[in-house]
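Colleague: Pasted the sequence and its predicted model underneath.
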Amino acid sequence: MSKILFASALTDTLSVGSTLKIIFTSLIMGLFISIVYIKTQGKDGYSPGFTITLIMLPAIIAIIILLVGNNIARAFSLAGAFSLIRFRSAPGDPIDISYVFFTLAVGLACGMGYIAYGVLFAIILCIVMVILSTTKYAKPKTRNMQLKITIPEDLDYQDCFDDILLQYTQSYKVQRVKTCDFGALFEIVYTLCLKEDINQKEFIDKLRCRNGNLSIVLNTEINNEKVYS
């Protein structure tokens, strides 16, 4: 029974019934993965367009696999067509990229006719993602932030804000210093971790008094491996 269940649903020639079965199964699996993504990433925010993409990707990949089959000429033609497409979007969250590969794998399994394997793979991975989300695995207790402070050129930036930062942060580090307005101003970029239950307005007000009420930007969401310009 298990050999029949996990055998390929494809035959040597495509039929309307098997094709529709594969397409609708891929869409259902994509919807299932999309729902899990929304539930696990809801607190951190997500793009509605990305969730729709997760629904469509498995069916798209399944259709491509169905059309290419074992035809080498078609495979090379398809590779040439895709090489014309250039993606200019910024790199996304690694978890989003993993979901993209997840849906691609499910679509590939369905397109090859191994529907049961695709369903089993999707269920296992979704359960793992739900467990990791509910247990908050690898999520830090504190969140890194980015602080940009503009100061006049006559102000020594090296130790200017250390006393304030020591009072309000658990840790801080200077990431970059650059000049702006033809050298009339300096911009200092810190990555820092604020202490719990502090008043952010009070923190910024003290910085404003020190930098002459020039521009101060506190980004509460940053990538730990990259400082945004």
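Modeller: Arrived safely.

Colleague: Going by C-alpha atoms from here, please, whenever you check contacts or count neighbours.
Modeller: Noted.

Colleague: how distant is the longest helix belonging to the chain from the center of its chain?
Modeller: Taking DSSP state H as the criterion, the chain has its longest helix at helix 16-41. Centroid displacement of helix 16-41 relative to its chain, using Cα atoms, centre = their mean, to the nearest Å, is 20 Å.

Colleague: continuing past it, what's the next helix or strand?
Modeller: helix 48-68 (DSSP states H and E).

Colleague: Can you give the contact residues for the longest strand seen in the chain?
Modeller: Longest strand of the chain, by residue count under DSSP state E: strand 169-180. With contacts defined as Cα atoms under 8 Å, 6 or more residues apart in numbering, strand 169-180 is touched by 165, 185-195, 227.

Colleague: One more pass at 6 Å, please.
Modeller: Contacts to strand 169-180, defined as Cα atoms under 6 Å, 6 or more residues apart in numbering, come from residues 185, 186, 187, 188, 189, 190, 191, 192, 193, 194, 195.

Colleague: hmm, back to that, now the longest helix of the chain against helix 48-68, angle please.
Modeller: When axes from the mean of the first three to the mean of the last three Cα atoms, to 10 degrees is applied, the directions of helix 16-41 and helix 48-68 differ by 150 degrees.

Colleague: Structure two is appended below for comparative analysis:
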Amino acid sequence: MNDLINQLNLNFDENFSILNYVINILICGVLLFFLKIIYVRYGTAISNRSQLSKVLILVGITTFIIISIVKSSLALSLGLVGALSIIRFRTAIKEPEELGYFFIAISIGLGLGANQLLPTVIGFGILILIVVLLNKNKLGNSFSQNLLIRLQCKNDDKSKITDQISTIVSEHSNQVDLKRIKYANEEINFNFSINISSIEKIKAIHDSLSKIDNSIDVTFLSNEI
């Protein structure tokens, strides 16, 4: 019975070391910063990787703090489970890659929050090595753009022109995501999110689209704006 009471004790561990805590949280921050760089450099998601990479740091540090608080108390651990059961993560994760990086960030926070420095660092190093090896020849030098297209056309030609534009954009892009399409009176508006490998691809897309109609309005915008 005494052991059970001790487990439910809300007091922190008497052996808690402020120096050790600060060192671990600094190491956690450094590892998460490297994870941020790796995600921006080698990630293939066409969403705003620069913005999402900042969230990875917040998630990892928050996980570290939570684990540091609850690891010495069964009551706090049970309370955390109850709190998490009513929390809903409502932001849609569109690509599995994003979820994978979130798990890496959480793992770093868990490991260092539990004072498992060596396993965490070794595991992180192996994961980063795998990511680099798998992606070194892929989209490392690519970048993302928002492509806005506006074109005047007859209503009878809208279906044909839609297919032509989609084909051209897909042929010159590594990844394509149609964000919005609007059919107005004798006008079509497209909003694509694309991933391209070089500036030359922008010119190639523009030239190909101009062959459909010289009056076509084509705009490229960085999705990091």
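Modeller: Cool, the structure landed. Only a predicted model underlies this, so the values are computations on that prediction, with no experimental measurement involved.

Colleague: about what we covered before: packing partners of the longest helix of structure 1?
Modeller: When contacts are defined as 3 or more Cα pairs under 6 Å, 6 or more residues apart in numbering; DSSP states H and E, helix 16-41 of structure 1 sits against helix 48-68.

Colleague: where's residue 52 of structure 2 relative to residue 100 of structure 2, distance?
Modeller: 13 Å (Cα to Cα, to the nearest Å).

Colleague: what's near enough to touch the aligned partner of residue 30 of structure 1 in structure 2?
Modeller: Aligning on TM-score structural alignment places residue 30 of structure 1 opposite residue 32 in structure 2. If a contact means Cα under 6 Å, 6+ apart, then residue 32 of structure 2 has residue 57 as its contacts.

Colleague: again, but for residue 90 of structure 2
Modeller: For residue 90 of structure 2, the contact set (Cα under 6 Å, 6+ apart) is empty.

Colleague: In three-state terms, how would it be classified?
Modeller: coil (DSSP: H, G, I helix; E, B strand; the rest coil).

Colleague: any idea how far the counterpart of residue 110 of structure 2 in structure 1 lies from residue 117 of structure 1?
Modeller: Counting by TM-score structural alignment, residue 110 of structure 2 corresponds to residue 108 in structure 1. Distance of residue 108 of structure 1 to residue 117 of structure 1, computed by Cα to Cα: 10 Å.

Colleague: And the two? Which one has more around it.
Modeller: Set residue 108 of structure 1 next to residue 117 and count neighbours by other Cα atoms under 10 Å: residue 108 wins out with 25 against 17.

Colleague: For the contacts of strand 169-180 of structure 1, which ChimeraX command selects only the ones that are buried?
Modeller: In ChimeraX, a selection of the buried entries from those looks like this (16 or more other Cα atoms under 10 Å):
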select :185,186,187,188,189,190,191,192,193,194,195
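
Colleague: How many neighbouring residues does residue 168 of structure 2 have?
Modeller: 15.

Colleague: That'll do, ta.
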